[in-house]
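1. next input, structure requested:
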Amino acid sequence: MKGRTSLMKIGLTVMVLSLFVLTRPSIGPTHAATPIQEQTYPHKDSSAQIQSTGQKSKGKVKEKASGGQLEPIVVTASRMETPISQVTKSVSVVSASDRDERQQYFLPDLFSTEPGVILRRLGGPGQWSNISLRGAGSQHTQFQYNGFPLRDAADTQSTLQYFIEDLYSGSNLRQVEILKGTQSTLYGSQAMGGVINILPETWKHGTGAEFRSEVGERNTFLENGRFYHGQDLLYFDFNPMYIKTDGLKNGGDHDFWYNNFGFTAGGGLKLTPNVTAEFSSVFYDADLALSRNTPSLDKNGNLVKNTADPKKHRKSLLGQYGLKMNHVVSSLWDYSLKGAYTETQRHYFWSDIPGHQSNYDGSTGYLETQHNVHLTDRFTLLFGADYESASYDGREPRNPIAQDYTAVPTKEAWYSWDLFSQASLELLDDALLLNIGGRFNNPQAFDSKVVGEASAAYFIKNTETKFRAQVGTGYRTPSLYEIYGGFLFRGTMITIGNPDLKPEESLGYEFGVEQTWLGGMVHTGLTWFHTDFDDLITYDGINNKYMNATKAKTEGFETYMDIGPWEWIKLSFSYTYVDPMYQTKEGDWKRRTYTPRNKVGGVVTLILPQNLTVSLRGIWVSERIVPLYDPNFKTVNWKEPSYTTVDAALTYTFFKKHQLFLKVENLFDEDYTESGYGMPGRWVYGGFKAVF
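-> Next up, the predicted model:
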């Protein structure tokens, strides 16, 4: 009942705004109520433009009827700059303008309203967060920064799950692209569920600086800066950031505090008219309080919330440093050379006793070359190779119970190299687009494997209808920890890794349709998807080992509607239904824990007179199954109630580029939990942004 009441709040808010839209008269030439005459794809990113990469773009770029603005461009779907109208896969884009309108610099929260994206946060700012794409596990989502894979080689499943809470936006953000479905052909291991690519702005001309300061309750500060200079032959861009908060208490005596210093940086040189060299970097250095206890149930079945421990905390570091060279040899051939080094550190301090800590450090080296051969205007062949090395350095105290804090090291490393290719064809006067690709995986510790995919899009131009379909196989090798991992118990190493593990495999397919209505004022889409996973790696608590124990599957559909009748209003709504299941040893299929079956998201943005912008963002999440311990340490599948949250932002722009803003998260002060962890109530922020 509580969830329905909360859902009514957001529903009433949307109804009032919709009534306002339908009855509002024209507001003058600055915000003229002129319908857009051509397909504009408001759901994607109406502000993203082609940026100079030194590579030839794929496809023909359309313009809007008003202002001659280019349609959105994406790079993740096909590994080439492609107009979004010619993408054959399911991709969503969130832009820097979306971030600024909502005043939301925490990136996972920014794109959590997108269809198929499920965000799970275990508390306030800085606490552990997780992203699931269409119900797939975090180990099946590959994160990237500027096209370079972001991984934690010391993580139990080589994911980024312990750093997602640190992903705050640098001022130079261009857009975030969320590519959903099985993507192992183009992106290798850990892309069986999709790819999330954070793309910075590059080659920004001129000299300038920005400073943004945000202050909120609970001694919260978010500071962003930017210093840049760019011209035709070179550019550099440095974007520092600092986040600090006292966090929540959850009824305890101590705060869940969090500090994070970071930056994004980039630079480039145009070595010749056809050769560019670029550098990009992302860096976070964080420290956060840890819980004294995990959520549990009391004898009456009531939730016992987690509280902060005054002595336990975790220091973490994520840094990536990448180089890329692009060379356009001719109109027929261009290629790129890329390399990156990524380092991660997670140091857990269990008390204030020197040496009573566990360290998990990882490093990843990545090299790649990609060649694009444009055989004709309608036939492009892409092929390349990549090499990746990973190392894990873990250190545990030998026997804290006996006050022996001697660090015991564990070190492992391996490498892999892959070959990949894709052929792209445009047929039937560009009405039919085909992409067919394959990848040869050759990991050091496992047998080689070939995966492939095919995707297509067909356009009915008279009705502005687009049909999409994709089928692909996936492949994920076990992590270093899943093979070699373990822990110390009273001085004895307990090995939970399993050298006999087999790589996970998957088969995924989807079918979608997109439709433009009323001359571009309304854009809708619907996609059905299904993925089967084989040899899924899970932790077997009985045998205390990682095992290829189960099969799993996820199935559902996602839909969206974007309404942009006039320049002064944008409405975007999405709905996701997903039913992830796994097979038990007895052969029964059970619902996966923690994942909701239903999610509704929506954003309403109004650009009002007097340089005011209002943004309302709402999310409704249905009930989840959460395993918790009762007082007898027996696992109980607790049914966590649904919840609705609404965030609001008001921005005043003065002197054309400076801003004052007010933001309220959880506007209606919803009392809710996520996986049993207490979540923040109403939280008020305010601040300013100066641009020079």
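2. please count neighbours and contacts with C-alpha atoms only from this point.
-> Will do.
3. and the most centrally placed residue in the chain, how close does it get to residue 175?
-> Centre of the chain computed as the mean C-alpha position; nearest residue by Cα atoms, centre = their mean is residue 196, 4.5 Å away. For residue 196, the distance to residue 175 equals 11 Å [Cα to Cα, to the nearest Å].
4. following up with a second sequence; could you model it the same way so I can compare the two?
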Amino acid sequence: MSTNRPPARHRSRRLLRAGVALPLITLSPLATTNLAAAEETGTDEPTQLAPLSVSAARSPVPVETVGSAVTVITAEQIEALQIRQVDDVLRLVPGLAVSRTGSVGGTSQIRIRGSEANQTLVRIDGIEVSDPSGDSDFDFGHLLAYEIERIEVLRGPQSALYGSDAVGGVIDITTKRGSGPLSGSVRTEAGSFDTREAVGTVSYGDQTFDALVSAQSFRTDGISSADERAGNPEKDGYRNRSAFAKFGWRPAEDVEFALVGRTVRYRADTDAYSTIPEDDPDDLTTGTQTFLRGEARYAMADGRWRHKIGLATTEHDRNYRDGDLITSTYLGRRVKADYQTDYGFETGAVSHDLSFGLDHERESARTWSSWAPGSVVKHDYESTGFAGEYRLGLYDQLFLSAAGRYDRNGLFDDQHSWRATAAWLIPGTDTRLRASYGTGIKNPTLFELYGYTNTYRGNPNLKPEEATGWDAGVEHSFLDGSLVVDLGWFRQDIKNLIQGNGPSSENLPGTSRINGVEASMTIRPLAWMDLRLAYTYTDGKDSHGEELVRRAPHIASADLMTRFLDDRARAGVAVIYNGEQKDWAYDASYARHPVTLDDYTLVNLTAAYDLTETVEIFGRIDNLFDEEYQEVLGYGSRGRAGYAGLRMRF
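-> Reported below is the predicted structural model:
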């Protein structure tokens, strides 16, 4: 953190006054420029502005003023490492654990700081994308990393900002938007397991209108989801066709309208849970995901008073099949309307920002199963939330915030949640201290309450999970920002933790406790080299003192990126370590007992070269040392694989 930067308060004000479109503009965490700010200072060159966080507060704020732990991954990092699945990107973030069943297209869950997967709120372009008809988590198995501008991960209880689901934290994904003259790009690649991918994008943007339209096709023959080492030779293929479009219109300086939509169609060959050798059934899942949001923004009082109103829909429609026979169908929908107003002002060297918002959502789930063919089962519920936040900046050094939320819904008692944060930029140093404390609420899912399968029945008597959590950290930069070290400590207590017990779900009595340490380091030893390191220690126990499953106590990652030949050539390496972890094994009567999965280390290599200004070739090797491992008991993983491709811009 350099001491010669403009004060954080003034940087924030410039950004907010630059235009009502700010929260929709994707911003690089390394450097952001703003021509309006340059006009204010009377210079010809754009002013370099601090990176912003779009999830850590009710409105965008400079990252260095945030008291919670937040990590931002940029499009440049994703592309340099040639990561094609978003869950693989998230393996680089401190505090996150990934569990995938088998190969590409297998169910993929993300746990933040030891919380359950459905205690993580996931947003894509401001749309909550969890599935109301499932476990109310988001399956990352079908989200491919194309045309993503940035991924922001906010850790710790955030229900005061976002309501239910944000117990462990928030994953906020922003896609690219159109900019500059009409242009386009095409990327194709192919490789191991008969994998083929093609992506095409068209983009345009000026001061009044911007548009980006993109489509992607991905297919692979894959591997057997059931571990091949157990005698399961049948390959389980995967097909994914996705498209999204993003539009923005600014008819006046202080007005903006935006529309974004995404659709995903997939077909995944799968294997049911089994540790029995040569038990490789012909299971298949097909589905469609549709996400849509429209938004209008208006600013007044020289940009100090801002208003935002939005409407979003989410739909998950999936079928489970045994060959050509449909065995069950699930349809989950969410419709959410929201309004927010923000006002900021200054009194001398003190800045004040207030935000107030309300939202109303309706979730519904419709299921049908051949195990109970008599009728289609439908369930839904509605909820309304009221939230407010006050942020205080003192002398460009100390930044405080307090947020609270009140929720009403048709199934449970009214709920209250709150959060407080502090960040201190110690004068005369390159040190930042941060701390936060908050509460979280996670309502039982419709599936946990009323769902059913051939072996499971919901429990309508479940209570909401309740959490309290704190974290504290210190960040210091050395050598004029060439080395940045961040250390953090966290603790989270969860009451009424919901766990599946085989035939149903139950609230565990008592309190489940999770403690841990997060550490990260960013190093630029040379102008053409960047190195990032991350490590997390998590000690998670349920109320019975048993280790929580699928949360390895030790997780670490490292990635190195280099540029040479006048930046025309690039090469990188990423190393992922996942320590031993517990998982559940089920016997024929669906009774469970814990087992230990071995640790593993993955090494991936990448390289790219610009043949011309518009043509690039690239290649990568995943799992260089052909590591054999399981992230979920009974499910296999991909061995060594190579891929190569071509990108053209026009």
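5. quick one on the thing from earlier: counterpart of the residue nearest to the centre of structure 1 in structure 2?
-> Here residue 196 of structure 1 is matched to residue 171 in structure 2, going by TM-score structural alignment.
6. cool, residue 367 of structure 1 as well?
-> Aligning on TM-score structural alignment places residue 367 of structure 1 opposite residue 337 in structure 2.
7. which other helices and strands does the helix or strand that contains its match contact?
-> For residue 337 of structure 2, the host element (DSSP states H and E) is strand 325-347. Secondary-structure packing of strand 325-347 of structure 2 (3 or more Cα pairs under 8 Å, 6 or more residues apart in numbering; DSSP states H and E): strand 305-322, strand 350-369.
8. for the longest one, packing partners?
-> If you count contacts as 3+ Cα pairs under 8 Å, 6+ apart, strand 350-369 of structure 2 packs onto strand 325-347, strand 377-394.
9. would you reformat these as CSV and include mean neighbour count?
-> Formatted as CSV, these follow (neighbours: other Cα atoms under 10 Å):
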stretch, mean neighbour count
strand 325-347, 18
strand 377-394, 19
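10. with distance to residue 106 of structure 2 as new columns, can those be given to me in TSV?
-> What follows is those, written out as TSV (distance: least, Cα to Cα, whole Å):
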stretch	distance to residue 106 of structure 2
strand 325-347	17
strand 377-394	26
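11. how about those, which one is nearest residue 207 of structure 2?
-> Closest to residue 207 of structure 2 of those, according to Cα to Cα: strand 325-347, at 23.6 Å.
12. centre of the chain to that closest one, how far?
-> 15 Å (Cα atoms, centre = their mean, to the nearest Å).
13. try stretch 125-139 of structure 2
-> The answer for stretch 125-139 of structure 2 is 11 Å, by Cα atoms, centre = their mean.
14. still on that earlier bit, contacting residues for the nearest residue to the match of residue 367 of structure 1 once chain neighbours are set aside?
-> Residue nearest to residue 337 of structure 2 in three dimensions, not counting chain neighbours: residue 311, with 4.5 Å by Cα to Cα, 6 or more residues apart in numbering. Neighbour list for residue 311 of structure 2: 293-295, 335-338 [criterion: Cα atoms under 8 Å, 6 or more residues apart in numbering].
15. and the match of residue 367 of structure 1, how far from residue 20 of structure 2?
-> Distance from residue 337 of structure 2 to residue 20 of structure 2, by Cα to Cα: 20 Å.
16. please apply the same query to residue 455 of structure 2.
-> In terms of Cα to Cα, residue 455 of structure 2 sits 52 Å off from residue 20 of structure 2.
17. looking at these two, which is more packed in?
-> Each of residue 455 of structure 2 and residue 20 has its neighbours counted (other Cα atoms under 10 Å); residue 20 has more, 27 against 11.
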